[in-house]
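[1] Kindly generate the corresponding structure for this input.
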Amino acid sequence: MDIKGKRFLVVGAGRSGIAVAGFLLRKGAVVMLTDNREIVSLDNALDELVQAGLQTALGIYPDVREGVFDAVVVSPGVPPDVPPVAVARQCGIPVLGELELAYRFASAPMVAITGTNGKTTTTTLVGEIFRAAGLRTMVGGNIGLPLVDVVEEYGPSDMIVAEVSSFQLETADRFRPRVAVILNITPDHMDRHGTMENYTAAKARIFARQEPDDFTVLNYDDPRTRALADSTCGKVIFFSRKHNLEEGVLVRGDMITVRQMGVDTDIISAREVAIPGLHNLENSLAAVAAACALGVAPEVLARTLRSFPGVEHRLEAVAQKNGVLYINDSKGTNPDASIKALEAYAQPIVLLAGGRNKGNDFTEYARLIKQKVRALVVLGECAGEIEQAARAAGCNNILRAPNFREAVIMAHNLAQPGDVVLLSPACASWDMFNNYEERGDLFREIVNSL
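    Next up is the predicted model:
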């Protein structure tokens, strides 16, 4: 991609936008960074970029006309209908995202992982597997490290494992991972995509440019994901926790098994997988499928699955105090993710839930709350919605907290020895925090100070 001397508009002054602006400047481009916020945190990285020649337009979008900019790079969190992006498309100006930009400069093979839930855990696990196999491996993307920051440091003998979101895939064009993984597709981000059809189509862009020598890993147990098998040109590898697949990665008896051309290769007992929960067993099956596709040995897979502890903010055990286990599942940002968290524990649960709804329905979540939760503490913008759904499901022990700190203290006071205090909000954090990590960090800090 020819960048030197070209004029780029980068829309969105968050982590991804700042990384893109720096990448383009280093390549000799003329770059303007814009954001509809008038005040953006000018950290050291952005200050340095301004000193290096970065132009900024904060609080108001610049005029985007034919001949003003050669290309527009949009950050994942920026809706596709904002004026500079919409006008650029009308004028025929190329619009791409950080994922697409990074891919065009990548020389290492890439495993890309998407899905409504489980992306971060599976991406991290796949990265650990490849490292255990002796490959120099970068783990990045939506997981936190923008790919453009380091993509050129990895070559053909290395590996890139990328978590990719539906927002990132909206602007994918030439993006072609060697292995594309879709874990599941359940309702989320309806405020952005509008319909499940649109959301599914965005996820399916992960394999849109694959060819027959590439691999597409799909969850056979998830109907929407399974149905995508006919849409990819890549070699499909199914994984399943529930079905006896003719070929793919499955649970046979108690064994995680790879079945290829009529030959079964046992990897590890499902009971030996270190991370808890049936959903994490599914994530482990997906990771085995992705790694096997690129030739990782069974003993490496087994060793990693036995030792991988999981990721921060996803069923993270924070502390055990007076017989009460405190679990940080701040990454449960939609009902389906929080349903999986509730299913992971047999003990009585004191649940903290609420935040900003992303257009989701809480009915199924509330039904499980009725079955699993002894006391519910609701908070945030949609506290009323969750409380209403829970009461409709027959829950009565519900308290509403005025703020996050008070919510944790209320849950602590409600808990009895043998209980689990579970932060799994089923909502985004943006009403009170910048991201789910900040929310989980505060939960951890409050719990440890109790």
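[2] Could you use CA atoms for every contact and neighbour count after this?
    Noted.
[3] Ile182 versus Thr200, what's the distance?
    Distance of Thr200 to Ile182, given as C-alpha to C-alpha, to the nearest Å: 10 Å.
[4] neighbour count winner among those two?
    The neighbour count for Thr200 versus Ile182, taken as other C-alpha atoms under 10 Å, is higher for Ile182 (27 against 21).
[5] so that one sits right up against Thr225, yeah?
    Yes: taking contacts as C-alpha atoms under 8 Å, Ile182 lies within contact range of Thr225: 6.9 Å.
[6] Give me the common contacts of the two.
    Common contact partners of Ile182 and Thr225 (C-alpha atoms under 8 Å, 6 or more residues apart in numbering): 218-219.
[7] Quickly list what's touching both of Thr200 and Ile182.
    What both Thr200 and Ile182 touch, as defined by C-alpha under 8 Å, 6+ apart, is an empty set.
[8] Tell me where the longest helix sits in the chain.
    helix 278-293 (DSSP state H).
[9] For the helix or strand following that one, enumerate the helices and strands it packs against.
    Downstream of helix 278-293, the next assigned helix or strand under DSSP states H and E is helix 298-307. For helix 298-307, the helices and strands in contact under the criterion 3 or more C-alpha pairs under 8 Å, 6 or more residues apart in numbering; DSSP states H and E are helix 119-132, strand 263-269.
[10] Second chain to compare with the first, below:
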Amino acid sequence: MSKYKGKKVLIVGFGLSGVAVARYMAKQGAKVTVTDMKQKSELADSVNACAELKIEYELGKFNPLTFRAAELIVVSPGVPLSTKPLDEAREANIPITSEVELAASALKEPLIAITGTNGKTTTTTLIGEMFKADDKPVYVGGNIGKPLIDHISDGSRVDAVVAELSSFQLELTEKLVPAVAVFTNIEEDHLDRYPDMNGYIEAKKKLLKACDKNSYVVLNYDNANVAKFAQETSGKVMWFTKQDPLKIGGEFAENFYGCYFRAADKQVIAKVTGKEEIYDVSQLRIFGDHNKENLMAAICTARAMGVSPKAIQHVINNFKGVAHRLEFVRRKDGVYFFNDSKGTNVMSVQRSLGAFTSNPIILIAGGKDKNMDFAPLVPYVQQRCKVLILLGEAKEKINRAIGDFSETYLVGTFEEAVLLAYQKSRSGDIILLSPGCSSFDMFRNYEERGDYFKKLVTQL
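    Below is the predicted model of the structure:
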């Protein structure tokens, strides 16, 4: 008998994660109530996905009495834990958990968990593809769009579960113990959710604290916030870096364990299994230094988990990237269009601009501000941007920070932005959508924003 049978379970937030938990709990025999601040009309897809199940709904508001009546509360990642009814439930000692924690507690397979500010999805996808290329069954999910609880529901067995985990998903982590924990990088982000940068880092460190002495901890040596984690874990640290360990010197070079990039030879050198392995990256289709970091993190992880070098090399040669991440859309009249809608913070815009070394760039940026400081973009805009086109709620703030360093236009719609960018372009130019902001002022998510950009570009 399920331990949830007959239990009063309240699900807070009814997006992708909330729907998955509702379906799982209903099938376990729980008495499920779903609550969300959105109206039923805004949640039609979610409600329809659970139409055949016996579920109570309280939509459009949070009722404190419902929270206090629950025996278990499952919070979706989009709901801040500071929400008042959740505070009251904690005071009443009502258990509060997350979809990720529920799934992790039921997992029978090794968990590979990937977090960071940028690069999570690409790294997660690369690891999954490496397993598949080696004929190793794998479940790839988490923040990438497939809830982990769905894997528990379907009962399938795999060699590993590869999970992208956001800071929001990690906030309620207590029992999760990863076989591998990957930290791609940590830079300023989500300051509309956290009081300061330290609060954001502490959320990420939940994954670090979840590791035990048998966990592999894959860290980015070139990212100061992540490199510090080596002193705070009992796990087996593996490094990835764009620098030659011999040039870094000292104990780091003597005891190097992980991957580094040898730029002159277009190679990744891996020291993971006790002997040096060389991977040719001359055919790598994803570009930019950040993608070299993502690749090295994936190689470290895959080799630690027994994926063959042959399978890894196959993925290096054939991986085409992930949609909305420096995604090439089309070439028209000699102008190149790239969709980087997933570029939702300042660091991601820096990396995207830095990925193009010579062509003049027309940058389309803006959206819903996450309380970010856009001033660090100044040197990138000065060096790389021919024209800057700003839109969305944050356009005035971005303009004040960087508008004086390029020919800058503020527009009201996406249609205006794309048309103006094309009008200002010349053969050889790059038109890049890399917003540096979330999408929620104009779109449901970054995918919808990126798809709309691609649609407008194809209609030119």
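[11] re the thing from before, between the helices and strands packed on helix 298-307 of structure 1, which gets nearest to Ser231 of structure 1?
    Using C-alpha to C-alpha as the measure, helix 119-132 is the one of these that comes nearest Ser231 of structure 1, at 21.3 Å.
[12] and that closest one, how far out from the chain's middle?
    13 Å (C-alpha atoms, centre = their mean, to the nearest Å).
[13] In structure 2, what range does it match?
    Counting by TM-score structural alignment, helix 119-132 of structure 1 lines up with residues 120-133 of structure 2.
[14] The matching stretch vs structure 1, average offset?
    With mean C-alpha distance after the TM-score superposition for structure 1, stretch 120-133 of structure 2 departs from structure 1 by a mean of 0.7 Å once superposed.
[15] how about that stretch: buried residues?
    Under the neighbour-count criterion of 16 or more other C-alpha atoms under 10 Å, stretch 120-133 of structure 2 has 120-133 buried.
[16] Also stretch 138-156 of structure 2?
    For stretch 138-156 of structure 2, by 16+ other C-alpha under 10 Å, it's 138-144, 146-153.
[17] What is the aligned counterpart of Ile389 of structure 2 in structure 1?
    Using TM-score structural alignment, Ile389 of structure 2 sits opposite Val377 in structure 1.
[18] again with Asn445 of structure 2
    Counting by TM-score structural alignment, the partner of Asn445 of structure 2 is Asn435.
[19] Kindly report the same for Lys310 of structure 2.
    So, by TM-score structural alignment, Lys310 of structure 2 is matched to Glu299.
[20] Likewise for Leu433 of structure 2?
    So, by TM-score structural alignment, Leu433 of structure 2 is matched to Leu423.
[21] Spatially nearest residue to that match, not counting backbone neighbours?
    Nearest residue to Leu423 of structure 1 in three dimensions, chain neighbours excluded: Leu352, at 4.9 Å (C-alpha to C-alpha, 6 or more residues apart in numbering).
[22] hang on, the earlier thing: what's near enough to touch the match of Leu433 of structure 2?
    By C-alpha under 8 Å, 6+ apart, the contact set of Leu423 of structure 1 is 327-330, 351-353, 443.
[23] Who wins on neighbours among those?
    Within these, neighbour counts (other C-alpha under 10 Å) peak at Ser330, which reaches 30 neighbours.
[24] Secondary structure element for the counterpart of that residue in structure 2, which one?
    Alignment note (TM-score structural alignment): Ser330 of structure 1 maps to Ser341 of structure 2. Here Ser341 of structure 2, judged by DSSP H and E, is contained in no helix and no strand.
[25] In three-state terms, label the residue nearest to Leu423 of structure 1 for me.
    Here Leu352 of structure 1 takes the strand state, with states given by DSSP: H, G, I helix; E, B strand; the rest coil.
[26] how close does the equivalent of it over in structure 2 get to Leu353 of structure 2?
    Taking TM-score structural alignment, Leu352 of structure 1 has Ile364 as its aligned residue in structure 2. Using C-alpha to C-alpha, Ile364 of structure 2 is found at 11 Å from Leu353 of structure 2.
[27] Next: Gly15 of structure 2.
    32 Å.
[28] Which of those two has more residues huddled nearby?
    Taking other C-alpha under 10 Å, Gly15 of structure 2 and Leu353 do not tie; Leu353 has more neighbours (22 against 16).
[29] give the contact list for the match of Ser330 of structure 1.
    324-325, 433-435, 446-447, 449-450.
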